[in-house]
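*Asks:* Sequence and predicted structure, then a few things I'm wondering about:
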Amino acid sequence: MLYGMYELQKAWLSSASAGASVVSEWLGNPRNPLGYTGFGPAVSSALEVFSHAAAPRGKPAFGIDSVTCNGKDYEVVESDVLHRPFGNLKRFSHAGLPKDAPHLLIVAPMSGHYATLLRGTVERMVENAVVYISDWADAKLVPMSEGKFDLDDYIDYVIEFLEHIGPGAHLMAVCQPSVPAFAATAIMAANKHPCRPVTLTMMGGPIDTREAPTEVNDMATGRPMAWFKQNLIQTVPLHYPGAGRRVYPGFLQLAGFMSMNLGNHMMSHYAMFKHLVVGDGESAEATKIFYDEYLAVCDMTAEFYLQTVNAVFKEYLLPRGLLTHRGETIDLGAITDTAILCIEGERDDISGVGQTKAALTLTPNLPDAMKRYHLAPKVGHYGIFNGSKWRATIAPIVEGWMAGHARGRLQAVA
């Protein structure tokens, strides 16, 4: 019922957005005398803000056309190299990369937003590496005939993606996938898998959410699992390919994201309104670009979401040594030769400081020389993997870590 009501609201807002856009353009037309009155620019700007906020959004494009490397611009080639029902493996490269350039798999979060949320991460890393990323599917578009997708399947996908890339690859997990990426690394290490990652970088990940719990953690621990099942899980409507699938809808996830920082979002839109009134289109466009990505959300399967809430945020199974994969307990002590880099933001309000760092104490058989921790000062959750501080300060640390630990494994698997 809730999903159906949302669809009706979306249809109404889509029409209202289109109407507001038309009136805004009419008021802003230089030939319209009302545009030169006191209220003309203000009304036009207000309607433009509403039109943008209410517009329907689909899956954004990565849109990484070129990068600058060693002072030269190179065209970036984007391709899907592996197709799977619940997510494809994308590859980014350019002609300026040397033959021995590192291969990096970035595991994107399956937490409401598309993998394009990491556009800035990919764009920076592809300067010096062949970059792959998990491009997760919108669950409402996956037919029921494709079966389920849970935490075990997520781990299997990470392992399969690493197998496709081959020996010597590096692995990076941003936020939520830190847990399954860490688990996949341990499973591959225990099996002496030749494609186990050379390095594992975890950024703002909820490895042990008992450390510095945030509002996100408090929400998970403060409600029983029955509440999540009854209030957040919905059935995909009939007009989608995944009709009948039980999901945690993207629109509910977005409502949760927005409510955490509602005041900031309102001020951002008010600032956009003021920029438009005075004709500062460049500043307004920057806000629009951010919200084009932020407001584009997708559904995740109910089984994956509920398992993650229970295993990661309620039972802390991984740090307690109790997380299983296909019935087998995951042994983090099996990791002995994958160098681990943990990165956290000092102002992270989603994964508290210490939650990712916990991974370093959970790998007792990994030499200290193959462990590193970096706390990014004055950086929030999104600033860890996007923005100027990511590009100038954090990315070079990741690149240096990859370069410093690549040679030994490459020789070992040769």
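*Replies:* Yes, it's here.
*Asks:* Please make it C-alpha for all contacts and neighbour counts, starting now.
*Replies:* Fine.
*Asks:* for this protein, what spans make up the strands?
*Replies:* 66-69, 72-82, 87-94, 103-107, 130-136, 170-174, 199-203, 234-235, 246-248, 300-301, 324-325, 328-329, 339-345, 371-376 (DSSP state E).
*Asks:* got another, please set it beside the one above:
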Amino acid sequence: MPIGEFGRPPELPTETAPGMTAPMYWMYEMAYASLSPARAMSDATRMILQNPLNPFAQTDLAKQITAGCELFERTTRRYGKPEWGLHDTEVNGVRTPVEVRSVWEKPFCRLLYFDRKHPRPLRAPQPRVLIVAPMSGHYATLLRGTVEAFLPTHEVYITDWSDARQVPLAAGRFDLDDYIDYVIEMFHVLGGNVHVLAVCQPAVPVLAAVSVMEAENDPYVPTSMTLMGGPIDTRKNPTAVNDLAAEKGIDWFRNNVITKVPFPHPGVMRDVYPGFLQLNGFISMNLDRHMDAHKKLFENLVKGDGDLVDKHREFYDEYLAVMDLTADYYLQTVETVFIKHALPNGEMLHRGKLVDPSKIVNVALMTVEGEKDDISGLGQTEATHTLCTSIPDDRRVHYVQPGVGHYGVFNGSRFKSEIVPRICDFHASATHARRKAAAAE
């Protein structure tokens, strides 16, 4: 179940005996496999009825059967990882090709770089930004719009987290401490002079990573840190999904939502919080809306409204693509962030050492929240400023975007027109301040 990120949990028993969830994934796989013949029959029926040589292809009955076949196929399909689809962008008024390539890789994450192939040299280097994507069920492509908005003005990098069911057990474990280590290592790979932007869930590990680096006088700390809609202190304006963690306790999560990856996936026997449970939570949060959307899909398929059908396919191909999370990471995050509130209580540890945001001195701070965010309530991200007491006032910014919910904080028209320009200005001022401080030394 999504906690503090995208929704509420699926309906599950109040208590489950330890180990009873182990066969859950196997049952899911068997159910999926059992539908394969029906999907094959549905596809064959649709192909026959859509064949232009079929004299019945344009009849109302054929169109309804064809629409029903597609609806059945889409609601029983397993959606794979979406493509980025960002082939070009506009830089200084010039259309520029974009190549996506990996510049660093470990078992549970790749660091992707959106390499803009400039046809002519830039007048001045553009700032670099590392976007840390949520590791909360969806793939990093959920931030396609976020990346697209920064490409014209920034050198963009993003974390591409791995699906835990695709990582062999021999690769070892992955928990919140490892997440923080990964972020620190990425800063080292990029070699400093970079801005970091954490979207939603990564706000806590990114703040922890920067705190650890500052405490150790690490020269590769980022120039600035922007935290967007993140659960820094979920005691402030708690939402329904925040209350769930406090109500259930960590043992409930361990006994009810953790299962083992089945054969033939590469991660067989790894303990995970499975993507299909996460998807159940996504859907159940707004069940009526999703049912209406699929009803309209059926109607538009019958009418032949290609534009609306394509929009539905594009949205749900992304929305329904989910990945598994390692049990270690999921449980440690739930307990640390949503049950113990360890970071705002001054009790969060990384590798046995206290995480102290007051050690942050050199990194400028910006927090962004959505006025109507029902996942990370107003004030939860702003709480960062209370923790980072050593950052000068002239190097910190807080902004609340009117009229947007959780997704509007990092995607959509208002994000592009109102939030992105503010972040760009913040990056420019942070870079100037860092250079000024370096010159003074």
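*Replies:* Good, I have the coordinates. Just so it is clear, the model here is predicted, and its values are computed rather than measured.
*Asks:* TM-score of the superposed pair?
*Replies:* In this superposition the chains share a TM-score of 0.96, using TM-score structural alignment, normalised by the length of the first structure; 414 aligned residues with a Cα RMSD of 1.7 Å.
*Asks:* Reformat the strands of the first structure as JSON lines; add mean neighbour count and distance to residue 12 of the first structure.
*Replies:* Output for those, formatted as JSON lines (neighbours: other Cα atoms under 10 Å; distance: least, Cα to Cα, whole Å):
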{"stretch": "strand 66-69", "mean neighbour count": "16", "distance to residue 12 of the first structure": "38"}
{"stretch": "strand 72-82", "mean neighbour count": "14", "distance to residue 12 of the first structure": "35"}
{"stretch": "strand 87-94", "mean neighbour count": "21", "distance to residue 12 of the first structure": "31"}
{"stretch": "strand 103-107", "mean neighbour count": "26", "distance to residue 12 of the first structure": "36"}
{"stretch": "strand 130-136", "mean neighbour count": "24", "distance to residue 12 of the first structure": "28"}
{"stretch": "strand 170-174", "mean neighbour count": "25", "distance to residue 12 of the first structure": "35"}
{"stretch": "strand 199-203", "mean neighbour count": "27", "distance to residue 12 of the first structure": "39"}
{"stretch": "strand 234-235", "mean neighbour count": "20", "distance to residue 12 of the first structure": "21"}
{"stretch": "strand 246-248", "mean neighbour count": "25", "distance to residue 12 of the first structure": "22"}
{"stretch": "strand 300-301", "mean neighbour count": "26", "distance to residue 12 of the first structure": "24"}
{"stretch": "strand 324-325", "mean neighbour count": "16", "distance to residue 12 of the first structure": "44"}
{"stretch": "strand 328-329", "mean neighbour count": "12", "distance to residue 12 of the first structure": "49"}
{"stretch": "strand 339-345", "mean neighbour count": "26", "distance to residue 12 of the first structure": "40"}
{"stretch": "strand 371-376", "mean neighbour count": "17", "distance to residue 12 of the first structure": "43"}
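*Asks:* Switch those over to CSV, and while doing so, append distance to residue 227 of the first structure to every line.
*Replies:* Output for the strands of the first structure, formatted as CSV (distance: least, Cα to Cα, whole Å):
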stretch, distance to residue 227 of the first structure
strand 66-69, 46
strand 72-82, 37
strand 87-94, 28
strand 103-107, 29
strand 130-136, 26
strand 170-174, 27
strand 199-203, 29
strand 234-235, 13
strand 246-248, 13
strand 300-301, 17
strand 324-325, 24
strand 328-329, 28
strand 339-345, 31
strand 371-376, 35
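*Asks:* Select, out of those, the one closest to residue 6 of the first structure.
*Replies:* Closest to residue 6 of the first structure of the strands of the first structure is strand 234-235 (Cα to Cα; 11.2 Å).
*Asks:* Over in the second structure, find the residue span the closest one aligns onto.
*Replies:* The counterpart of strand 234-235 of the first structure in the second structure, using TM-score structural alignment, spans residues 259-260.
*Asks:* Contacts for that stretch next, please.
*Replies:* Residues from elsewhere that reach stretch 259-260 of the second structure, judged by Cα atoms under 8 Å, 6 or more residues apart in numbering: 21, 22, 23, 24, 25, 268, 269, 270, 271, 272, 273, 274.
*Asks:* Need the max-distance pair from these.
*Replies:* Of all pairs in those, the most separated under Cα to Cα is 21 and 268 at 15.2 Å.
*Asks:* Next, the buried residues of the top helix by length along the first structure.
*Replies:* Determined from DSSP state H, the single longest helix within the first structure is helix 2-28. Residues of helix 2-28 of the first structure classed as buried by neighbour count (16 or more other Cα atoms under 10 Å): 3, 13-14, 16-18, 20-22, 24-28.
*Asks:* What is the nearest of those residues to residue 365 of the first structure?
*Replies:* residue 3 (48.0 Å).
*Asks:* For residue 324 of the second structure, see how far away the residue mapped onto that closest one from the second structure is.
*Replies:* In the second structure, residue 3 of the first structure lines up with residue 25, judged by TM-score structural alignment. Per Cα to Cα, to the nearest Å, residue 25 of the second structure is found 11 Å from residue 324 of the second structure.
*Asks:* just the helices in the stretch 51-200 of the first structure please.
*Replies:* Ranges of helices within the stretch 51-200 of the first structure are 119-125, 151-165, 178-190, based on DSSP state H, counting those that start in this stretch.
*Asks:* how far out from the middle of the chain is the second one?
*Replies:* Shown here is helix 151-165 of the first structure, whose average C-alpha point lies 17 Å from the average C-alpha point of the whole chain (Cα atoms, centre = their mean, to the nearest Å).
*Asks:* Report the aligned residue range of the second structure for that helix.
*Replies:* Going by TM-score structural alignment: helix 151-165 of the first structure matches residues 176-190.
*Asks:* And the last one, by the same measure?
*Replies:* The alignment of helix 178-190 of the first structure onto the second structure (TM-score structural alignment) spans residues 203-215.
*Asks:* Show me which positions of the matching stretch end up buried.
*Replies:* 203-215.
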